[in-house]
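Chemist: this one's sequence-less:
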């Protein structure tokens, strides 16, 4: 009688595991938290990359360009599909890579850090010399 009860408890524990455990795969679409932004994180070779898939400015003008970029040569790139995260490796809860780019400000960093928080949200950090900036993203519904 003890063995079936133990098996039942083990099964219940597996199915009642918090959602965070199943979200260690960060691929998918993430809400950036500003300007209605959505970034899709996807596999690019053995690493992870991320590209812009939606934003309120893009819904108003789907042909919008990267006009906020500090490099005039890059201002003609389309925002939709623009790769903003490249070469992130690691896991299951932290990844390092770079470069990272924020099309909302035109700022970028050569290296970045992604960390999956216990809440299931994703912290993105980019640093230039000693100055770092972080954003928290949520899975898009």
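Modeler: Alright, I've got the coordinates. Small disclaimer: the values here were computed from a predicted structure and weren't measured. Numbers count the residues shown, from 1 in each chain.

Chemist: going forward, measure contacts and count neighbours with C-alpha atoms only.
Modeler: Noted.

Chemist: now the helices for the chain?
Modeler: 2-15, 19-22, 56-60 (DSSP state H).

Chemist: Strands along the protein, start to end?
Modeler: 28-31, 38-44, 47-54, 83-90, 94-97, 100-102, 107-109, 111-116, 122-128, 131-139 (DSSP state E).

Chemist: and the comparison structure, right after this:
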């Protein structure tokens, strides 16, 4: 089998969890999010951001659930419940936005080994998409 044929087959293979596992820099606020396996799904927690570098003890003050407003942002899970689709996309997940204290439905699409697209929606088509870059 030629090297070209093998490369073509691999290019069409669906992404695995390992494709998105790791640390990612967000498009805004210079945040770093670590994505990991959480049972059969993947989840992600906030490691740092511009605001956290300025105030490491920042709390989740905008959370719509008043009982959670005192939890620290650093280390907080912001991505949860993403399940793999047959095409390598991770969907049916939730994205928590600490800026407005709301949770949105989410979808993660790998864009090769070093980028991913995260889409969060109030309801379709009211969505916002960011491209994140892998941090090594």
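Modeler: Ah, there it is. What you see is a predicted model; the values in this text were computed from it and never measured.

Chemist: TM-score of the superposition?
Modeler: TM-score for the superposed pair, counting by TM-score structural alignment, normalised by the length of structure 2: 0.78. Supporting figures: 130 aligned residues with a C-alpha RMSD of 2.9 Å.

Chemist: Let's have the helices of structure 1 in CSV, adding distance to residue 90 of structure 1 and mean neighbour count.
Modeler: Below are the helices of structure 1 laid out as CSV (distance: least, C-alpha to C-alpha, whole Å; neighbours: other C-alpha atoms under 10 Å):
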stretch, distance to residue 90 of structure 1, mean neighbour count
helix 2-15, 25, 10
helix 19-22, 16, 12
helix 56-60, 31, 13
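
Chemist: Can you add distance to residue 69 of structure 1 and give these back as JSON lines?
Modeler: Below are those laid out as JSON lines (distance: least, C-alpha to C-alpha, whole Å):
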{"stretch": "helix 2-15", "distance to residue 69 of structure 1": "46"}
{"stretch": "helix 19-22", "distance to residue 69 of structure 1": "35"}
{"stretch": "helix 56-60", "distance to residue 69 of structure 1": "15"}
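
Chemist: can you tell which of these is closest to residue 114 of structure 1?
Modeler: Shortest distance between residue 114 of structure 1 and those, using C-alpha to C-alpha, is found for helix 19-22: 15.3 Å.

Chemist: how about the nearest residue to residue 94 of structure 1, chain neighbours excluded?
Modeler: residue 115 (4.4 Å; C-alpha to C-alpha, 6 or more residues apart in numbering).

Chemist: Report the contact partners of that neighbour.
Modeler: Residues counted as contacts of residue 115 of structure 1 (C-alpha atoms under 8 Å, 6 or more residues apart in numbering) are 93, 94, 95, 122, 123, 124.

Chemist: Wait, the first one touches residue 113, no?
Modeler: No - using C-alpha atoms under 8 Å, residue 93 of structure 1 is not in contact with residue 113; the gap is 10.7 Å.
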